[in-house]
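Trainee: Predicted coordinates and the sequence they were generated for:
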Amino acid sequence: MDSFNSAPETNLTFVRPAYFIIRGFVDIPDIKYYYVFLFFVYIMSVLGNAAVMALICLDHHLRTPKYVAVFNLAFVDVFGSSALVPKVLDVFLFDHPRIPFSDCLAFMFFCFTCLWVQSFNLVALSYDRLVAIMFPLHYPVKVTHRFMFSMIASFWLFVIVAHVIAVGFLTRLSFCDSVVLNSYFCDHGPLFRLACNDFTPSLVIARLITVLTLWIPLVFILLSYLCIGYALSKVATVQERVKAVKTCTAHLSLVIIYFIPILVTFTMNTNIHPNARIINLSLTSVFPPMLNPFIYVLQTQEIKASVRKIVKMRKRSKITMRKVMLK
């Protein structure tokens, strides 16, 4: 048992492993092409979200409370993708499946923190749309920079505290048998189920966090859009309804690509092959961060206007430089 570091003699039943072995994507033909695909998606995610953050910083017209949440979403996408994909490629593409115990817990903490902050960020954006459509005259008072910063900071604090508790309970578990994780990263559920002692507290915490960070945000978003739909039904003209709906299309697209794959995967959890589940979950982790910037660029008028403005400025600067060089 050289792969384990046993606890002191006073508690011989407690065993903490020196490392875990991540072993997903087993017996899948040509799986290396999938890893190359993940790398491509990661690069697109980083470049796209970095461009969105740069646009918001450079264009003062985008420095509104709504775009504080959009900036935070782009930041979380870059941070989360960078925490997950490079390590996944290192584990599977470069064949380094062993990950030390403490590194595995840190890996888990950062991945899940970013995943659940994304969920709450969609709540912030849905609240922004709810107030903008139902209380347009009160929007500048109800949705301020200070309010949006405070809401996002509270979301970060809650998610971080929740996952510190979840990870803390994992350190109380004894792993005296297998150290092989059938997943593509240090997944919370597969990890605590390897324990030899009672993992009920970790199971309860996992279910509680899932309710608090997935189901409650989803219910809030659905209720907010029911209220928005009711408010739009009272609008006199079809043109006004269409205009209001257009302001929500980007956010609705983000909600769909984030929540639907997660819900489908967990709903079919016992009915699909483990490899299919791992691939579904890995795609769920990497696809929304890649698609989010494209959705905002293509569906948000302010972002499109900012992009056009920057392109025009670059064209003008190139023309000016050519004229100077000709002189």
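Mentor: The structure has been received and is ready for your questions. Keep in mind that this is a model prediction, so the values were computed, not measured. Residues are numbered from 1 along each chain as shown.
Trainee: rest of the way, CA atoms for contacts and neighbours
Mentor: Fine.
Trainee: count of neighbours near the residue lying closest to residue 56 once chain neighbours are set aside?
Mentor: The shortest distance from residue 56 to any non-neighbouring residue, by CA to CA, 6 or more residues apart in numbering, is to residue 62 (5.3 Å). Neighbours of residue 62 under the rule other CA atoms under 10 Å: 18.
Trainee: Next up, the contacts around residue 62.
Mentor: 55, 56, 302, 303 (CA atoms under 8 Å, 6 or more residues apart in numbering).
Trainee: what about residue 268, neighbour count?
Mentor: Neighbours of residue 268 (other CA under 10 Å): 11.
Trainee: that older thread, most neighbours among the contacts of residue 62, which one is it?
Mentor: residue 303 (21 neighbours).
Trainee: That one sits in which helix or strand?
Mentor: helix 301-326 (DSSP states H and E).
Trainee: Relative to residue 238, how far out is the residue nearest to residue 56?
Mentor: 28 Å (CA to CA, to the nearest Å).
Trainee: ok, structure two:
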Amino acid sequence: MNLFNSALGKNITFVHPAYFEISGLFGIPNVKYYYVFLFFVYVISVLGNTVVMAIIILDHDLRTPKYIAVFNFAFVDLFGSSALVPKLLDIFLFNHRYIPYNDCLTYLFFCYTCLSMQTLNLVALSYDRLMAIIFPLHYQVRVTHRFMLSLIASFWVFVITVMFIVVGLLTRLSFCKSVVINSYFCDHGQIYRLACNDYTPSFVISVLLPLLIIWLPLIFILFSYLYIGYALSKVATLRERVKAFKTCTAHLSLVAIYFLPILITFTLMEKIHPNARIINLSLTSIFPPMLNPIIYVLQTQEIKESVKRLFKIRVQSKITVKKGTIM
């Protein structure tokens, strides 16, 4: 078997199944209520992120580097939810548990791409807050539209490249035994463990992925806020500290929403029931995109003022139209 898999340069016929079976949520008691919950979470996610994107497009005052990152965040949340939830509901609610091999890998690619971009977007926003608070006089020079667009574009290129490698390695695996994936979607770890030839490259990348996508972004964000906290401690007045900290509350809320459930789930992975772990991981993927737009609308002063301005302009235009009709 090792000789079979080691000859990477030779013509090898890999045994690819016609389909995979997704079985993660089947058999969980009263799980249909969870599907109803997921449906409403998805609807709110779509509406909320669409509204945030529309506000940023319509209000020229929000055409700043920070809101380029926020717009990308909302887009990724919208795209990620649409890639994951409808197919998840189709699989489990309508009992379409068999998914073709190529479709499964495509499903994996888009889900992992969006989940990875969500954490890297938090890095971009963290850097924006770091520059705005530590170097306020140089902020507009250091954080330009071009810089933010280049940063986000580099994140997209990096993530897409990594995910092509992930999927490419999976195509070099043979599946001659079980094709049952015990997860709520086409999970990378669950797939490569089903292979009957050597899956060491996929195992290595499964170790590197959390490091690149979760731990390094989290470490950068934590050190950024430690530095921000140290800088704020040097500010003379309490009022200035509070004012500076308020600009970070929305971002800190997003960081907590994304990373705390992941850390808790992976820390207690061996101690919790497999069904509970699957539910927790699915919530970790689905819940943040719903909360992100709510947090930004409620906690970000610029967006609240933008909503007021847009609403005021709409009301005034209606009044003008009515006056013109009466005259």
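Mentor: Now that the structure is in, tell me what you want to look at. Treat the numbers as computed from the prediction; the structure is a model and nothing was measured.
Trainee: May I have the TM-score of the superposed chains?
Mentor: Laid over one another, the chains give 0.95 as their TM-score (TM-score structural alignment, normalised by the length of the first structure), with 318 aligned residues with a CA RMSD of 1.4 Å.
Trainee: Would you mind getting the average deviation of the helix holding residue 303 of the first structure from the second structure?
Mentor: If you overlay the two and look at helix 301-326 of the first structure, the average distance to its match in the second structure is 1.8 Å (mean CA distance after the TM-score superposition for the first structure).
Trainee: And stretch 282-292 of the first structure, by the same measure?
Mentor: Mean deviation for stretch 282-292 of the first structure: 0.6 Å (mean CA distance after the TM-score superposition for the first structure).
Trainee: Could you do stretch 103-115 of the first structure as well?
Mentor: Stretch 103-115 of the first structure sits 0.3 Å off on average (mean CA distance after the TM-score superposition for the first structure).
Trainee: Give me the residues contacting that stretch.
Mentor: Contacts of stretch 103-115 of the first structure (CA under 8 Å, 6+ apart): 19-20, 76-77, 79-80, 83-84, 159-160, 163-164, 167, 185-188, 285.
Trainee: Strands of the second structure, start to end?
Mentor: 19-22, 98-100, 180-181 (DSSP state E).
Trainee: if we can go back for a sec, quick one: mark the members of the contacts of stretch 103-115 of the first structure that sit in helices.
Mentor: Within the contacts of stretch 103-115 of the first structure, residues falling in helices by DSSP state H are 76-77, 79-80, 83-84, 159-160, 163-164, 167, 188, 285.
Trainee: Based on its surroundings, how many neighbours for the closest residue to residue 90 of the first structure other than its chain neighbours?
Mentor: Of all residues not flanking residue 90 of the first structure in the chain, residue 96 sits nearest, at 6.1 Å (CA to CA, 6+ apart). If you count neighbours by other CA under 10 Å, residue 96 of the first structure ends up with 14.
Trainee: now swap in residue 304 of the first structure and tell me
Mentor: With other CA under 10 Å as criterion, residue 304 of the first structure counts 14.
Trainee: now do residue 13 of the second structure
Mentor: 10.
Trainee: Distance-wise, check it relative to residue 194 of the second structure.
Mentor: 17 Å.
Trainee: ok, now how distant is the spatially most central residue of the first structure from residue 221 of the first structure?
Mentor: Closest to where the C-alpha atoms of the first structure average out (CA atoms, centre = their mean) is residue 115, at 3.5 Å. Remark: distance between residue 115 of the first structure and residue 221 of the first structure (CA to CA) = 17 Å.
Trainee: Derive a PyMOL selection command for the buried subset of the ones in helices among the contacts of stretch 103-115 of the first structure.
Mentor: Provided next is the PyMOL selection string for whichever of these are buried by 16 or more other CA atoms under 10 Å:
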select buried, resi 76+77+79+80+83+84+159+160+163+167+188+285
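Trainee: possible to save the ones in helices among the contacts of stretch 103-115 of the first structure as CSV with distance to residue 92 of the first structure?
Mentor: Listed next are these as CSV, based on distance: CA to CA, whole Å:
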residue, distance to residue 92 of the first structure
76, 24
77, 22
79, 21
80, 18
83, 15
84, 12
159, 29
160, 28
163, 26
164, 27
167, 24
188, 19
285, 16
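Trainee: residue ranges of the helices in the first structure, please?
Mentor: Under DSSP H, the first structure gives helices at 31-58, 65-92, 101-134, 139-142, 145-170, 188-192, 200-210, 216-233, 238-267, 274-299, 301-326.
Trainee: now the angle between helix 65-92 and the fifth one, please.
Mentor: What it means is helix 145-170 of the first structure. Counting by axes from the mean of the first three to the mean of the last three CA atoms, to 10 degrees, helix 145-170 of the first structure lies at 30 degrees to helix 65-92.
Trainee: What is the mean deviation of helix 145-170 of the first structure from its aligned residues in the second structure?
Mentor: Compared with the second structure, helix 145-170 of the first structure is 0.6 Å away on average (mean CA distance after the TM-score superposition for the first structure).
Trainee: Just the buried residues of that helix, please?
Mentor: For helix 145-170 of the first structure, by 16+ other CA under 10 Å, it's 145, 148, 151-152, 155-156, 158-160, 162-163, 166-167, 170.
Trainee: One more: the longest one?
Mentor: When burial is assessed from 16+ other CA under 10 Å, helix 101-134 of the first structure yields the following buried residues: 101, 104-105, 107-134.
Trainee: For the residue nearest to residue 184 of the second structure when sequence neighbours are not counted, give me its contacts.
Mentor: Distance criterion CA to CA, 6+ apart; nearest residue to residue 184 of the second structure, sequence neighbours excluded, is residue 24 at 4.8 Å. When contacts are counted by CA under 8 Å, 6+ apart, residue 24 of the second structure touches 181, 182, 183, 184, 185, 275, 278.
Trainee: Which of those are still contacts in the first structure?
Mentor: Among the contacts of residue 24 of the second structure, the contacts conserved in the first structure (both residues aligned by TM-score structural alignment, their matches' CA atoms under 8 Å) are 181, 182, 183, 184, 275, 278.
Trainee: which of those tops the neighbour count?
Mentor: Busiest of those [other CA under 10 Å] is residue 183, holding 24 neighbours.
Trainee: Now do the contacts for it.
Mentor: So residue 183 of the second structure contacts 22, 23, 24, 25, 190, 278 (CA under 8 Å, 6+ apart).
Trainee: which two in those are spaced the farthest apart?
Mentor: Based on CA to CA, the longest span within these runs between 25 and 190 and measures 14.2 Å.
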